[in-house]
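J.: Here is a sequence together with a model predicted from it:
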Amino acid sequence: MTVDERHEDPHGGLFVAGPASGARAPILLTHFDGAMDAGAAGSLAVMQMLRTLGGERVATFDSDQFIDYRSHRPVMTVEDWVTTGVETPEIALDLVHDDLGHPVLLLHGPEPDAKWETFTQTVAELAHDAGVEISFSIHGIPAGVPHTRPTPVHVQATDPALVPDQPQMSGTMQFPAPLSAFLQERLSTTGIEGATLLAAVPYYMADNAYPRAASALLGKLSDLGDLSLPVGDLERGATEDIAQVSALVEANPEVERTVQALERHYDAMAEEGTSPTISDGGWDDSEDRDIGDVLEAYLANQSRRAGGGTGEVVGDEAAHPLEEGPDTAPGDDEDGSADSVQDVLDRLASRHRDADDPGQAPRRPRHRVDDPWETPRGE
């Protein structure tokens, strides 16, 4: 089946199959532009994976079916007053391999504006055909944390067994759902559980690219998914950004006091065995909001890695050479005790034994096998 061949099946031509159609992978990672993503953390993480790991197209969804072009306008190119092309927004499912060759399906692009149920049903069928066992999604969330401390990453999941040891929520939350969370809930009803990774981004950096949070997301995903994902470029960008912001903060006493207050709050919670979250009420920034105003002038003059807030890397900053970095990202569990996906899947399998034969050993979902999961690269 070629890239240009319309998929003729019950989907009704909702996607075009790509060269990697039929590939198999145990993990589905989803991120859509347009949903909540403070610091463009999820977008930067996806770009880092695509840029460093490459990718083979599994499916390209029909934009005309799912996207309102008024909310995601096509980009027109004009050269010497002549229209030379129009680039329409694209939702794609790609196959990538981590540094050890483990396959991951990556669903990315603008968040669909319509037909969420139809879209999720289509993705569910593709996921089951590919042998997906678990899904992940990634976001940045604004929080009362300082840029001088590691980035906490919290886990929201469709099953309690997927939630690691982390600070408990103070109560029930209700909020408009992003499609990634909607998709995970629908996938869970078909037997594919999911986890959303939420990186806490300093509230004063929420509207600007924050590579440290993207690095933390990939680090957490590596731990939970038993993957080896590259963070070298993000670590370099984070180091440069933090150094520049810190220098600016030190030159402004009022801003420095605000950051110091955030640091004291962060450290106090760390000593108590908890960590700041978006719902944490321990920090009151109502009296000191100057930091956002002061940083705005600086950040407005920087080449934003997230073009238009979508996370598009532009200019020379897209070409950072890979550098050696830590295997885990800031904010990872210090004791290294984070569960891998296999640990979680084993617990889930033990809970879903065949009721007709309770003495039978639990089925163990295959997360690692000796033979390739997918068609060899290049075929």
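T.: Everything's here; your move. Numbering: from 1, shown residues only.
J.: can we go C-alpha only for contacts and neighbour counts from here?
T.: Fine.
J.: what's the helix or strand that contains residue 180 packed up against?
T.: Secondary structure from DSSP states H and E places residue 180 in helix 179-188. Counting contacts by 3 or more Cα pairs under 8 Å, 6 or more residues apart in numbering; DSSP states H and E, helix 179-188 packs against strand 27-33, helix 116-129, strand 134-143, strand 193-202.
J.: Now do the contacts for residue 145.
T.: Counting by Cα atoms under 8 Å, 6 or more residues apart in numbering, residue 145 touches 200, 201, 202, 203, 262, 263, 266, 276.
J.: ok, back up a step: just say which of the helices and strands packed on helix 179-188 is most tucked in.
T.: Comparing the helices and strands packed on helix 179-188 by mean neighbour count (mean count of other Cα atoms under 10 Å), strand 193-202 ranks first with a mean of 27.
J.: I'd like the distance from that one to the chain centre, please.
T.: 7 Å (Cα atoms, centre = their mean, to the nearest Å).
J.: could you say what helices and strands that strand packs with?
T.: strand 134-143, strand 153-157, helix 179-188, helix 211-225.
J.: Give me the contact list for the third one.
T.: Where contact means Cα under 8 Å, 6+ apart, the residues beyond helix 179-188 that reach it are 30-32, 35, 111-112, 116, 120, 124, 135, 137, 158, 192-196.
J.: dropping in the other structure now:
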Amino acid sequence: MRDPLELIRFEQDAHASELGARTMIVALGGLIDAGNTQRLLVQHLLAHGDPVVVASFDIDQLLDYRGRRPMMTFDRDHFASYDDPSLNLYRLGDDEGTPYLLLAGPEPDYQWERVVEAIQFLVRRLGVQLVVSTHGIPMAVPHTRPVGMTKYATDPALIPDNTPVFAAMQVPGSLESLVHLRLGEAEVDAVGFALHVPHYLAAMDFGDAAVAAADAIVGLTGLSLPVSDLAMQAEVHRAEIARQIEANPEIAEAVSGMEQQYDAFVEGQQRQSLLATEMSELPSAEEIGAELEEFLRAETGEE
């Protein structure tokens, strides 16, 4: 493997201690981002966090330009602009001034292991203690119910009280997933949130999922991320979704069916949890046996 550090260029002259932060959010697009969950969140954070570019990746080594051509603007008789892709590490501040890092840009097409090594170097160099990522996945759930999520982590202790929705399965890989795997092997704490987006909204902006993603990051990291503008954007999305569904009775009927299925599933989960609680309160077989032995000794007068 070629030197991973050749992929990185630091954009600031300050010492690493002045550029680092405890938390790094990783947002590298990838195979799927239902509801544009990650994109909406990243755009919001960059717009409200006074970002400073700490380091940049040599994107020319990593992208297949012919596979996903960047957009250019043609203005009457000349080319006016070019949306050059970039993969940057930003340093931002939350509402209380606490710094955090955000690695954002298009998922590299090439050299995944080398990119992961470069990311791990940045984690070590900048004193990162927790890496977080989030994106949307399509699910057969209605938009009228709370946004669910699948949690995953390099250490189960990072996601206590987690109730997995999926069993073991094989899924297409992504660079973010590989980052989580390699960080786990290096014993670095990393947590991911896959937000459950209604499958009929997978190709649309679904702000509720982005808000839920921000809330999950806040709950995990303690950062005070701005969410008010994002929540207002989600309200606009909900209104547009309601308008479109009202205009299409077939979709409205399908959503109603999913609502019934969702409510039945939640009720079943609650019953299962209640049963588990009740069962946990029952004495074990060993405890029952010990009490029985004690009772028999008392009845027979044995010491």
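T.: That came in fine, so what should we check first? Keep in mind that this is a model prediction, so the values were computed, not measured.
J.: Need the TM-score from the superposition.
T.: Scored against TM-score structural alignment, normalised by the length of structure 2, the superposed chains reach a TM-score of 0.82; 265 aligned residues with a Cα RMSD of 1.8 Å.
J.: that older thread, quick one: closest of the helices and strands packed on strand 193-202 of structure 1 to residue 78 of structure 1.
T.: Set against residue 78 of structure 1 and scored by Cα to Cα, these come closest in helix 211-225, at 32.3 Å.
J.: In structure 2, which residues correspond to that closest one?
T.: Mapping helix 211-225 of structure 1 onto structure 2 (TM-score structural alignment) gives residues 207-221.
J.: with structure 1 superposed, average distance for that stretch?
T.: Compared with structure 1 after fitting, stretch 207-221 of structure 2 deviates on average by 0.6 Å (mean Cα distance after the TM-score superposition for structure 1).
J.: Please spell out which residues along that stretch are buried.
T.: 207, 208, 209, 210, 211, 212, 213, 214, 215, 216, 217, 221 (16 or more other Cα atoms under 10 Å).
J.: Any idea how many residues pack against the residue nearest to the second one when sequence neighbours are not counted?
T.: Read it as residue 208 of structure 2. For residue 208 of structure 2, ignoring the flanking residues on the chain, the nearest one in space by Cα to Cα, 6 or more residues apart in numbering is residue 234 at 5.3 Å. Residues lying near residue 234 of structure 2 (other Cα atoms under 10 Å) number 19.
J.: ok, now residue 75 of structure 2?
T.: Residue 75 of structure 2 has 9 nearby residues by other Cα under 10 Å.
J.: and the aligned partner of it in structure 1, how far is that from residue 73 of structure 1?
T.: Residue pairing (TM-score structural alignment): residue 75 of structure 2 is matched to residue 79 of structure 1. For residue 79 of structure 1, the distance to residue 73 of structure 1 (Cα to Cα, to the nearest Å) stands at 19 Å.
J.: rewinding a little: among the helices and strands packed on helix 179-188 of structure 1, which is nearest residue 10 of structure 1?
T.: Closest among these, using Cα to Cα: helix 116-129, at 9.5 Å.
J.: so where in structure 2 does that closest one end up aligned?
T.: Against structure 2, helix 116-129 of structure 1 falls on residues 112-125 (TM-score structural alignment).
J.: Break down the stretch 1-150 of structure 2 into its helices, ranges please.
T.: 16-19, 37-48, 112-125 (DSSP state H, counting those that start in this stretch).
J.: any chance you could map the helices in the stretch 151-300 of structure 2?
T.: 175-185, 207-221, 228-246, 249-281, 285-300.
J.: Including distance to residue 158 of structure 2, could those helices go into a markdown table?
T.: Below are the helices of the stretch 151-300 of structure 2 laid out as a markdown table (distance: least, Cα to Cα, whole Å):
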| stretch | distance to residue 158 of structure 2 |
| --- | --- |
| helix 175-185 | 12 |
| helix 207-221 | 8 |
| helix 228-246 | 26 |
| helix 249-281 | 21 |
| helix 285-300 | 33 |
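J.: Go through these and pick out the most buried.
T.: Highest mean neighbour count among the helices of the stretch 151-300 of structure 2 (mean count of other Cα under 10 Å): helix 207-221, a mean of 21.
J.: Provide the count of other residues in contact range of residue 62 of structure 2.
T.: 18.
J.: List the contacts of it.
T.: So residue 62 of structure 2 contacts 108, 109, 110, 111 (Cα under 8 Å, 6+ apart).
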